[in-house]
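> just to be clear, the model below is a prediction. Sequence and coordinates:
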Amino acid sequence: MKNSFYHSRLILVVLIIFNFNCASDKLTKKINETISLDDIETVPEWLNLNVDEVFLTDSLNIWVPTGNFQTSSLIRVPRFPRKFSEEELIENEALKDFEIVNLVKESVLELTAVKNEQVSAQIALGSKKDISKLKVSINGLKASNGEVINKENFQIRYVKYVPIQRARSEYDWSPKLEEIIGEGVSGNMTPDIVGDPLLELKFVDIPAYRAQPVWITFRVPENVNPGTYKGSITISSKQHADVVHKIKLHIQKEKLPDPKDYKFHLDLWLNPSAIAEYYNLEHWSEPHWSMISKYLKDYASRGGKNLATTITHEPWLKPWISNSTRSQIAFGYRSMVQWTLNEKGDWEFDYSVFDRYVDMATQLGIDEAINTFSMAPFKETKQRLHYFDKKDNAFKNLELDIHDVLYKDIWTKFLISFKKYLLSKNLTERTFLGFDEKTEEDMQVLLAIIKTAAPEFLDKIIIAGHPEGDEYAKNLSISYMFFPEQPLERKAVVPVLPTIEGRKSDNKRTTFYLCAEPAHPNALTYSPAIESQLIPWLALKYNTDGYLRWSYNNWTKDPFKNPVFRHNQGDDYYVYPGKDGPISSIRWELLKEGIEDYELFNIIKKAGNIPDKELLKAIELATRNQDGRFKKANDLAKSRNILSINRKGNQTLLSLKNKN
């Protein structure tokens, strides 16, 4: 009886385990089936014909974008690649970067980097038949002396394609998408698609007649010895035998600082409210704070310096339907300061959320300027103060113009309270009053109020806008539209380059910013990829301290399927929302690698081992032709190669045998 009972229990356990494993397999299968890498339901046959002409083998096609592993990350691989005519290639040599040349068995994939640097590369794959369970893996890389860079330092992600959509701003003021998109965009026009998010997956399925890029990031340890490290990359799938290619990573003796010590001044405006709304979390709840920390950490990983904070609700209102106004983004902004009107009619201010946000960012290394938005609304809209009325036990809105007497009275009280709070927290030196694209006339009104209520802030003003803000901004970010050869250069009241040089001598910070304009260079979802890495080189060219963008994470409700709310796609977010935190993008990775170029440039310049004329040549190569549709990837490779000349004048092993 005991044996019978034992066997019955054993059989039951086996059945439970079997059923659990089956359920687990089904769940895994379901998860992978639901992750579509392009969300296109039907493909016209003519698109397949385009791809058929460039997939030269009926088996697995494997190639390196641009033909050079070192520059392979600098283009977006079109989902539906095509053949180019001789006339097209003569008219635009940059199209050669998009030609497909399959790797041969003997191919060696080579990269050059310095210590503590991140460097990305791509391989691309496709077939005339469906490919399932495709997986790319890399083993550890080993030097001749036995030293190993473990595979934990490598990250493999798969590029997802998102639809391209037109934006309201294109009808209003920003460039049309046709002025921006290049060969990296492809599709059937309903809509076109472009690769941007980078997904971490165990494997992917690739439908027939589609290209799938694989994004590989190498993070070089800071304490590794210089030399050549060898390993291999393996490509496996259900339908094909494993393909193995050799990898060589050449590491130089220079070492980059950690991101928190970057000299490049990165100023992106992160919005905690978008995090709460997208993830359906209660504002300022513990789950919300936990998710905020993940995004702040990601921002810090790029060397983020400035922290954007909100001292009022909706600092960026814009005209909307039926003569109304609303936030210029899908989810809006909540204030980090609670405004309250008490029973006596006096204003009270609660800084507890502001305090925790600043403290969290500081702990993560975002410890320079705290920019507060905003004492004044965006452009010409009126300010809508959101507050709690204790007498009526209700939240209310008060709409004010900056010329109103009540506006001056209320903001005088706030500034007096705010400076007292900052002093108690030892934050006075770090905190700036932030203004975005305000007119000269409005700024004079605002400065008069500040001078009366809290003159300490007169030396703590940050302006994003026109170069004439130089007069009163300690920290000035100038629209790139006013820079040389840009559309508004001749309309600048104050010329940009002399302004930058004058501010340098006065020890004032100057950056430039991009938004939905100009068309080029930019970092929109469908901007040519190379332009994202170009941005920090522009800071070197024009001697600015860094770069600002108004938004880091202002998503739509579904940025993967409906990626546009109001502005050109991607203008308002660098990263995508994932289940457990940020999903990176091609733009976000290349911006970091451009910042690393900036850091290396300054290290080399300080060492004095390369003549200034050669350093200027590196800048010129990197920044010539800022329209990425016509820019060859080798321009940036050549710039880096100049920085790679060692003390004896010999060049490194960086290969420039690109077919371009």
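Cool, the structure landed.

> can we go C-alpha only for contacts and neighbour counts from here?
Noted.

> before we move on, which element is residue 419 in?
helix 405-424 (DSSP states H and E).

> next one: that helix to chain centre, how far?
Distance of helix 405-424 from the chain centroid (CA atoms, centre = their mean, to the nearest Å) equals 35 Å.

> the stretch 251-400 of the chain: strands as residue ranges?
Under the criterion DSSP state E, counting those that start in this stretch, the stretch 251-400 of the chain contains strands at 265-268, 307-310, 317-319, 325-327, 338-341, 347-350, 370-373, 383-389, 394-400.

> what's the third one packed up against?
Right, strand 317-319. strand 325-327 (3 or more CA pairs under 8 Å, 6 or more residues apart in numbering; DSSP states H and E).

> in the strand it packs on, what's buried?
Applying a neighbour-count criterion of 16 or more other CA atoms under 10 Å, one finds residue 327 buried in strand 325-327.

> do stretch 576-590 as well
For stretch 576-590, burial by neighbour count (16+ other CA under 10 Å) applies to 576-577, 581-590.

> longest helix in the chain, by number of residues?
helix 2-34 (DSSP state H).

> can you name the element that comes right after that one?
Counting by DSSP H and E, the next helix or strand C-terminal to helix 2-34 is helix 45-52.

> which positions in that following helix come out as buried?
Judged by neighbour count (16+ other CA under 10 Å), helix 45-52 contains these buried residues: 47-48, 51-52.

> closest to residue 420 among the residues you listed?
Distance ranking of these against residue 420, using CA to CA, places residue 47 first at 64.6 Å.

> just give the closest residue to the closest one, not the sequence neighbours.
Spatial nearest neighbour of residue 47, chain neighbours left out: residue 80 (6.8 Å); criterion: CA to CA, 6 or more residues apart in numbering.

> try residue 317
Closest to residue 317 by CA to CA, 6+ apart is residue 327, at 4.5 Å.

> thought that neighbour was touching residue 318?
Yes: the criterion here is CA atoms under 8 Å, and residue 327 meets it with residue 318 at 6.1 Å.

> coming back round to it: and the strands of the stretch 251-400 of the chain as CSV, adding distance to residue 549?
Shown next, in CSV, are the strands of the stretch 251-400 of the chain (distance: least, CA to CA, whole Å):
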stretch, distance to residue 549
strand 265-268, 5
strand 307-310, 11
strand 317-319, 18
strand 325-327, 17
strand 338-341, 26
strand 347-350, 29
strand 370-373, 13
strand 383-389, 23
strand 394-400, 28
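
> ok, structure two:
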Amino acid sequence: FPMVRFARSLDTRAYFRMGEIVEEKASTPWDQEANFNWVRNWCTFFGKSSRKGVAVIFPQKPRFNYRVVENGFQGLDEWNFVHFRPKAGDRLAHVYYFGMVQDDVIADTRRLASEILNCIPASDAFSYYHPTIWPPKHIENTANVLSEGDECTIWCQDPGALTFPDALPPSTSQRGIKVSAASNECEPIQIVLRPKRKLRDVRLCCTDMAGDGARILAENVEYFFVDSTQVDYQRTENWAKPLIWHTGPIPDPFGLSQARDLAPGVSHPIWIRLNVPRGQNPGTYSGHLKIWASGRVLAEVPLSVRVWNFELPRVTHLKTQYQLWGYDEVRRNWKRYYRDLGEHKVSCGVFLHEPKVSFHNGSLSVDFSAWDSCLSLVIDELGFNCIKLPNATIGGGGGHISNFLGHRYDDPRVEKPFRQYLRMTRHHLEEMGWSDRFFGYLFDEPGEHVIPIIKNAARIMEEEFPQLKTFVASSFHSEAFKGHVDIWCPQYILFNHGHFDGTFVQGARTRGESIWWYNPPHALGMPLIGIRLLPWLNWKYSVQGILLWSINYWKEDNWRDMRTAGEGMLVYPGGNGPRESVRWEMVREGMEDFEYIRILQRELDNALSNPANQTSELIVEVKALFSHIRNNLLPDHPVLFAKPGDVYAARTRIAILIERLKKLTRRFHGPVKNLRLQH
């Protein structure tokens, strides 16, 4: 296996464990093997001075075994390279990442990039570095006290920041809450109550919000107490331990009750969800938020909402597959779970009601009735934009081959009925007007030995269902699949590296193929703003879709004792439907932000269609904002971190410029075909 050799000996190591950075002198542990994964976790190898050193950062999901030999780092992987065996001298830039770490951890690591390269000889097999940051528990955000009384301190803070139980009130104050949203948008508000003595039966309500001849009714405002879930290092499964950001109580799941008692000396976050209806008149609406305790008003806070003069689309434009697993809880409440996905602007495979297929005497029959009923809900009503075609996934997990009508997909007896099924399904979806919503998810993380089987299935799909886009989730074998895959989906952390480096990605786009990425970070305790930023990075890097392996990985009641650090679990079982979380809310926020950017680009293109606008100061201002977002606001992949206030300021600026561009063109603009995104 290749070695990474550092320019100096390694006599000290530091690593993240149970919420703390632990430093140890090098001794016997240097020669032991250890497992690490996920980009935000590392082993940091310090020199004689413990002030700075090189961080070895491991990508998500693949597990790496390693050992340190003298001043070298040797990979001993026994899992990730099942389908890719490295040889001495191989360039594994897509596997290991390097960054400089200082005492404050979130220093400007880019400035130190040259020092990293000095530590890694140019002749080494590993040549890529990426700066890393590790946000502290309480990140900088905008927060202001709304009410200070004898019983309780109440403040408002950016929803993009977690509120831990030990959070203290800010030093600044403001009168009332001001937010903005487009029509058909859900806008979150986070307030925090820190009682000075026990408060009983705390609940919230809102008045109708009145504007210029219109109202936003109080029924459009929802409230949720945010509970904490405990993350314990020892209780967490070994494969998930490196995902841990913080241990102890981490705020995430929404409470199920609308009222509760609040203990003193603890900060209690409350999530408020403002739903602006479709067709809501633009303007400013004012009302009051009332906080009650023991049957009396504890505080009354002015609430002002600016509704922008544009509306978010019913069907989003960023493709998504946030996969929902079919536990009994989901099957009993499937409509509520699908509605929740639609309300959060993401799609999933409709696996609970698939076509019923039978094959007798050489003839195939398909019953679409139950499937059609479900598709009417998720497509026509909820706006799912991307759905896996049932019975088109031939396998997954390296080398597992699935069955169709009792036979493996590589069995020659399958081809005839499989072709008939594809033809019948294509004709049916075309008749219903749904064919453009489907794609063929061929395989999940394939091994090299199944490539011929996948190619054959892709060929059959192309012949029987030409408009169906073929999809493979894999970070390897990109060259082998050329000509057989329409949608490429490497792991989020491996995008633009290794098999999916910039050259391959650009070539795929030139051939008219799409690029997605899968399994972006979403673990408990990570900065919420990072989850929101993901669709922004989709825009920045022209990545057309997101795949997440699960939003409800509840296996063996994992949700009760959180053995996976939140990996694969954005919603909790609620008994009669999903119990949502603050991380799940940030998914929707990012999806809505993507539509803001898209609408601004649409309005810019419309304005530029008039030659008289080419030199307009407004046009220059819009282009400057795009440049600022791309080069200054957004981090470089794969980092997902920014100050929440900066993100909100950029979003507000986008909305203002959309309204100004609409006035410039002085006409309503519908969807624009072949939209060109600004990059």
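Cool, got the structure. Please read all numbers here as calculations on a predicted model, not as lab measurements.

> before we move on, back to that, among the buried residues of stretch 576-590 of the first structure, which pair sits farthest apart?
581 and 590 (19.5 Å).

> identify the residue of the first structure aligned to residue 601 of the second structure.
Mapped onto the first structure by TM-score structural alignment, residue 601 of the second structure lines up with residue 605.

> that match is in what secondary structure piece?
Using DSSP H and E, the element containing residue 605 of the first structure is helix 586-607.

> contact partners for the nearest residue to residue 426 of the second structure once chain neighbours are set aside?
Distances taken as CA to CA, 6+ apart put residue 465 closest to residue 426 of the second structure, at 6.0 Å, once the chain neighbours are dropped. By CA atoms under 8 Å, 6 or more residues apart in numbering, the residues touching residue 465 of the second structure are 422-423, 426.

> and of these, the nearest to residue 162 of the second structure?
Nearest member of the contacts of residue 465 of the second structure to residue 162 of the second structure, counting by CA to CA, is residue 426, at 46.1 Å.

> the closest one: neighbour count?
Each residue near residue 426 of the second structure was counted by other CA atoms under 10 Å, and the total is 20.

> got it, and residue 351 of the second structure?
If we define neighbours as other CA under 10 Å, then residue 351 of the second structure has 18 of them.

> likewise for residue 192 of the first structure?
Neighbour count for residue 192 of the first structure, taken as other CA under 10 Å: 16.

> measure it to residue 166 of the first structure for me?
The gap separating residue 192 of the first structure from residue 166 of the first structure is 11 Å, by CA to CA, to the nearest Å.

> try residue 20 of the first structure
From residue 20 of the first structure over to residue 166 of the first structure (counting by CA to CA), the distance is 46 Å.

> over to residue 424 of the first structure?
Separation of residue 424 of the first structure from residue 166 of the first structure (CA to CA): 48 Å.

> neighbour count for the two, which is higher?
Using other CA under 10 Å as the criterion, residue 424 of the first structure and residue 166 rank with residue 166 on top: 18 against 10.

> got the contact list for residue 568 of the first structure?
Shown in contact with residue 568 of the first structure (CA under 8 Å, 6+ apart): 166-170, 174, 177, 516, 524.

> quick one: which of the residues you listed is nearest residue 550 of the first structure?
Closest approach between the contacts of residue 568 of the first structure and residue 550 of the first structure, by CA to CA: residue 516, at 10.1 Å.

> for the contacts of residue 568 of the first structure, work out which two are farthest apart.
Farthest apart among those by CA to CA are 168 and 524. That separation is 14.9 Å.

> tell me which of the two has more neighbours.
Per other CA under 10 Å, whichever of residue 168 of the first structure and residue 524 has more neighbours is residue 524, with 28 against 13.

> got a list of what that one touches?
Residues near residue 524 of the first structure by CA under 8 Å, 6+ apart: 516, 568-571, 587.

> next step: those residues restricted to strands.
Among the contacts of residue 524 of the first structure, no member is found in strands (DSSP state E).

> looking at the second structure, which of the residues you listed still make contact?
By both residues aligned by TM-score structural alignment, their matches' CA atoms under 8 Å, those still in contact after alignment to the second structure are 569-571.

> could the residues you listed be laid out in CSV, adding distance to residue 110 of the first structure and neighbour count?
Below are these laid out as CSV (distance: CA to CA, whole Å; neighbours: other CA atoms under 10 Å):
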residue, distance to residue 110 of the first structure, neighbour count
569, 34, 26
570, 32, 26
571, 33, 24
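
> reformat those residues as a markdown table; add distance to residue 502 of the first structure.
Formatted as a markdown table, those follow (distance: CA to CA, whole Å):
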| residue | distance to residue 502 of the first structure |
| --- | --- |
| 569 | 35 |
| 570 | 33 |
| 571 | 30 |
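
> just these: which are in helices?
Using DSSP H, none of these sit in helices.

> of those, closest to residue 247 of the first structure?
residue 570 (33.5 Å).

> trace the closest one over to the second structure, please.
Per TM-score structural alignment, residue 570 of the first structure is aligned with residue 566.

> its match: what's it in contact with?
Residue 566 of the second structure neighbours (CA under 8 Å, 6+ apart): 522-524.

> now do the strands in the stretch 101-250 of the first structure.
Using DSSP E, counting those that start in this stretch, strands in the stretch 101-250 of the first structure cover 108-115, 118-126, 131-138, 141-143, 148-149, 154-163, 186-187, 192-199, 204-206, 212-219, 227-236, 243-255.

> what's the closest of those to residue 560 of the first structure?
Across these, closest to residue 560 of the first structure is strand 154-163 (CA to CA), at 5.7 Å.

> in the second structure, what residues pair with the closest one?
With TM-score structural alignment as the criterion, strand 154-163 of the first structure aligns to 221-230.

> which residue lines up with residue 311 of the second structure in the first structure?
By TM-score structural alignment, residue 311 of the second structure lines up with residue 255.

> likewise residue 635 of the second structure?
Using TM-score structural alignment, residue 635 of the second structure lines up with residue 624 in the first structure.

> what is the burial count for its match?
14.
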